[in-house]
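>>> When you get a sec, could you give me coordinates for this:
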Amino acid sequence: MPSTSHSILIIGGGSAGIAAAASILKRRPGIDIAIVEPSDTHAYQPGWTMVGGGVFDVATTVRPMASVMPKGVRWIKQAAVSFQPEDNQVTLKDGGTVGYDVLVVAPGIRLAWEKIAGLTETLGQNGVTSNYRADLAPYTWELVQQLRGGKAIFTQPAMPIKCAGAPQKAMYLACDHWRRAGVLDNIQVDFRNAGGVLFGVADYVPALMEYVGKYGINLELGSNLVAVDGPARCATFATTSGEITVDFDMMHVVPPQVAPQCLADSPLAADSGFADVDQHTLQHVRYPNVFALGDGGSTPNAKTAAAARKQAPVVAVNVLRQLDSKGPAAGYDGYGSCPLTVERGKIVLAEFAYGGKLAPSFPTWLLDGTKPARLSWMLKADALPWIYWNGMLKGREWLAGPGGLIAQ
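Now for the predicted structure:
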């Protein structure tokens, strides 16, 4: 028997888990919810690109977990280690178990640094950095400011990764700084992407290619980082024609990313390792009282905070209907957003749904997301962080109401 039990159990206190809890409580105040989350802090991860570009201070992107935990939710400060959906329970790291009527799986995605030989040992030194960690993003900005000539490499692994645009965002902000400092001509910039395209939604590629040309970036597709020798400042890449080793003065690395092990090893996992859910209702395909959202779900959308913001209300509606013995009534259309910071002060605002269909939040006369715009920068730098902390995590669903909704 579980040590304790709750009406709704949420695994993960990141953007998706907190937003889902807040959206549920907005609809049914006082309902019994527990969140399993071991971390002391909660991070606004989209801000780390801006930290690496010298725009944000990293301290503004992190807050105590207690400050974002919705009022009335029980916080279980533990890690989940296994799932027993047949018994409606989850096992925690301390050996205890927690039961549930409905489970919401939102554990995020795991950064698999160890899959690149030599990377873990050299991160944060020898010119090797990554905006995918809060403690390393300031080092990115240090390296960008220090580099006056030489070679800078920016990498991108195979999908899935969270925020597929982040690898090149780091590069464009660095190039813009070097251009303004008058040293860009002295720096060879490589973008080595394991994939076959610059960006997965074709409508945004022309604007991005203009900046690739403007900054003189050497674009290498089908080039996957497999090893780093930090002290020697060289990196090995697997390409279609074999492995090559390249020297660098600075390298921004994006690690391969996989489902958290406890999820991948569980009955909840799809072949990908992520929670096997219907891409519209976000309900598990085998366990009707299990839902998943955020980076830990199997849905074929871009893994972004914007996606979690749209998924949270859908999960909230469908979870409550499950508790009421009704079928799902809300649907997610695959929306994701990637504000591509092409220069300081301008952004290409990529917004798209399933199938690469464009899904703009604003009319094109006001904002054409396929072109770099100052208004998009203001949205990213000023509005979105505020909306995140004061809207999304509080259950306020501005421009994010659940789609496909029928009478509740």
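
>>> Only C-alpha atoms from now on, for both contacts and neighbour counts.
Fine.

>>> Quick check: G395 vs A235, distance?
Separation of G395 from A235 (C-alpha to C-alpha, to the nearest Å) stands at 44 Å.

>>> I meant S337, not that one.
Relative to A235, and taking C-alpha to C-alpha, S337 is found at 31 Å.

>>> and what of G124?
Noted for G124: a distance of 15 Å to A235, by C-alpha to C-alpha.

>>> The two: who's more crowded?
Between G124 and A235, counted using other C-alpha atoms under 10 Å, the more crowded position is A235 (21 against 18).

>>> Can you classify the closest residue to Q283 other than its chain neighbours as helix, strand or coil?
Of all residues not flanking Q283 in the chain, F291 sits nearest, at 4.4 Å (C-alpha to C-alpha, 6 or more residues apart in numbering). Under DSSP: H, G, I helix; E, B strand; the rest coil, F291 falls in the strand class.

>>> F291 reaches V105, doesn't it?
Yes - assessed by C-alpha atoms under 8 Å, F291 is found in contact with V105 at 6.2 Å.

>>> Let's see this one next, to set against the first:
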Amino acid sequence: MGERHHQILIIGGGAAGIATASSLMARDASLDIAIIDPADVHYYQPGWTLVGAGVFRPESTARTLASLIPRGVQWIKAAVAGFSPEANALTLDNGRTLSYEQLVVCPGLKLDWAAIDGLSDTLGANGVTSNYRYDLAPYTWQLVQQLKQGRALFTQPPMPIKCAGAPQKALYLSCDHWLRAGLLGQIDARFYNAGAVLFGVADYVPALMSYIERYEIDLQFSHRLVAVDGPGKRATFVRSLADGSSETVVEAFDMLHVVPPQVAPDFIRGSALADAAGWVEVDPATLQHRRFANIHSLGDVANTSNAKTAAAARKQAPVVANNLLVALGRRKRLAHYDGYGSCPLTVARGKIVLAEFTYGGKLAPSFPSWLLDGRKPTRLAWWLKESILPPLYWRGMLKGHEWLAEPKLQPVGPAAQ
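Predicted coordinates:
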């Protein structure tokens, strides 16, 4: 197959890719843009936590990708096999070569299920589940309803992961159901966190700890899940000790909610675009690649230190759209991304701690504290998560409407230095 050229290529038709394409078209509908993605279905992944709690139906979180591609944007239904950034080109898995003027890289990340021995063989059976997969979130709710007594384990892998609060959300919503059903005293709920803290932004920890105590959760830090024996109902952890050594811990379970380790996609990790850890190397403010000026990246695959959430992509997409047009000579002022991320921590059915923060863990509330204090669990935050954020995603972010997400433009000239 011969070479085909596009002014702008976007790798990935997820939240970041669709939002960026829509933001670009809203600014200049004459642009020649193509999105590369092999998938048929686009998922609203933030909704899977509520599917796992019986609040959302799974089908409400899925739409065909074809229905979401912005008008005037071409969809190339293929996967990327490799990059030739010096030649402004890439290769698809079907052997075709595509060239570009500007490239946007946002294919998301890879859930590394295979990194946990035995996990792939038992997912969706033997009481082993995960809200990180569309087909498994309903099984989480089934298990929660069926469990009347026994031990329920919830795990969190080493960072970075997408939606760092999601492992806890499954824990809290499950415990809330058991509490309401009068079963919490018969269920031993345990949270095994590979990290050393409950949440990376300290301001939100007191509220979260109050629910750890309310549900009488056995909280274990420095435990990394390494193997699962589904039929035997046993989970194996490696526990890191203070002296730098480690030990193996084996725990029996009746229910196991797993969050897998997460890495950059294989075709990114082995490319010239990646940093030493495998993520796309960008300037954290402009989201422009540090070595290839006509490449931009956002979403989960970028090596920025923000929380990997849809809320982050919602803020990043307008920045990339603006700065790509600067690179094309159609705009003059660069925009900067401040690291904003949001994590609505569902601590109970009807209550959410709305964590919002920028780079360095600086709090960045969207609402005045008298209306909604994100450091405390509120019903208003639950209402936002359940009723406002889904339509904001489908009808706002993915359509190029930048409500509460307008990019911050930098001054032109010496003042910008």
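
>>> Got a TM-score for the pair?
The pair, once superposed, lands on a TM-score of 0.98 when counted by TM-score structural alignment, normalised by the length of the first structure; 408 aligned residues with a C-alpha RMSD of 1.3 Å.

>>> just to revisit the earlier point, which position in the second structure aligns with the residue nearest to Q283 of the first structure?
When the second structure is aligned by TM-score structural alignment, F291 of the first structure is paired with H296.

>>> Which helix runs longest in the first structure?
helix 305-323 (DSSP state H).

>>> equivalent range in the second structure for that helix?
Mapped onto the second structure using TM-score structural alignment, helix 305-323 of the first structure spans residues 310-328.

>>> What residues sit buried inside that stretch?
Using 16 or more other C-alpha atoms under 10 Å as the test for burial, stretch 310-328 of the second structure gives 310-325, 327.

>>> on that earlier part again, just checking, what packs against the longest helix of the first structure?
Contacts defined by 3 or more C-alpha pairs under 8 Å, 6 or more residues apart in numbering; DSSP states H and E place helix 305-323 of the first structure against helix 15-27, strand 97-105, strand 290-292, strand 336-343.

>>> Pick the most deeply packed of the ones you listed.
For these, the largest average neighbour count (mean count of other C-alpha atoms under 10 Å) is found in strand 290-292, namely a mean of 29.

>>> quick one: contacts of that strand?
Applying C-alpha atoms under 8 Å, 6 or more residues apart in numbering, the contact partners of strand 290-292 of the first structure are 102-106, 275, 277, 282-284, 315, 319.

>>> hmm, try it at 6 Å
Residues lying outside strand 290-292 of the first structure but in contact with it, judged by C-alpha atoms under 6 Å, 6 or more residues apart in numbering, are 102-106, 282-284.

>>> ok, now stretch 323-341 of the second structure?
Residues contacting stretch 323-341 of the second structure (C-alpha under 6 Å, 6+ apart): 285-286, 306-307, 311-312, 319, 356-359, 407-410, 412.

>>> Return the members of those residues classed as buried.
285-286, 306-307, 311-312, 319, 356-359, 407.

>>> Let me see the contact set for the residue nearest to P160 of the second structure when sequence neighbours are not counted.
The shortest distance from P160 of the second structure to any non-neighbouring residue, by C-alpha to C-alpha, 6+ apart, is to Q262 (6.9 Å). Q262 of the second structure makes contacts with 110-112, 161, as judged by C-alpha under 6 Å, 6+ apart.

>>> just curious, which of the buried ones among the contacts of stretch 323-341 of the second structure is nearest to D117 of the second structure?
Comparing those against D117 of the second structure with C-alpha to C-alpha places A307 closest, at 27.2 Å.

>>> if we can go back for a sec, for L50 of the second structure, state which of the contacts of stretch 323-341 of the second structure is nearest.
Proximity of the contacts of stretch 323-341 of the second structure to L50 of the second structure (C-alpha to C-alpha) peaks at A311, which lies at 16.8 Å.

>>> Would you mind measuring from that closest one to L147 of the second structure?
Distance, A311 of the second structure to L147 of the second structure, using C-alpha to C-alpha: 33 Å.

>>> And A277 of the second structure, by the same measure?
40 Å.

>>> which of the two has more neighbours?
Using other C-alpha under 10 Å, the more surrounded residue of A277 of the second structure and L147 is L147, with 17 against 11.

>>> returning to that earlier point: quick one: which of the contacts of stretch 323-341 of the second structure sit in helices?
Per DSSP H, the contacts of stretch 323-341 of the second structure map to helices at 311-312, 319.

>>> and of those residues, the nearest to A196 of the second structure?
After measuring those against A196 of the second structure - C-alpha to C-alpha - the closest member comes out as A312, at 23.8 Å.

>>> got a list of what that closest one touches?
With C-alpha under 6 Å, 6+ apart, A312 of the second structure has these contacts: 340-341.

>>> how many neighbours does the counterpart of V277 of the first structure in the second structure have?
Correspondence of V277 of the first structure to the second structure, assessed by TM-score structural alignment: V282. Number of residues near V282 of the second structure (other C-alpha under 10 Å) recorded here: 24.

>>> The residue nearest to V282 of the second structure when sequence neighbours are not counted: neighbouring residues, count only.
In this structure, V282 of the second structure finds its nearest non-sequential neighbour in H289, 4.1 Å apart by C-alpha to C-alpha, 6+ apart. Neighbour count for H289 of the second structure, taken as other C-alpha under 10 Å: 22.

>>> ok, now I388 of the second structure?
Residues lying near I388 of the second structure (other C-alpha under 10 Å) number 12.

>>> quick one: the helices in the first structure?
Secondary structure of the first structure (DSSP H): helices at 15-27, 47-52, 65-68, 119-122, 137-146, 166-181, 205-214, 261-264, 305-323, 374-378, 384-390.

>>> so how far does the last one sit from its counterpart in the second structure?
I take that to be helix 384-390 of the first structure. When the second structure is superposed, helix 384-390 of the first structure averages 0.2 Å from its matched positions, counting by mean C-alpha distance after the TM-score superposition for the first structure.

>>> What span of the second structure is that helix aligned with?
Counting by TM-score structural alignment, helix 384-390 of the first structure lines up with residues 389-395 of the second structure.

>>> Buried residues in the matching stretch, which are they?
So stretch 389-395 of the second structure, judged by 16+ other C-alpha under 10 Å, has buried residues 389-390, 392-394.
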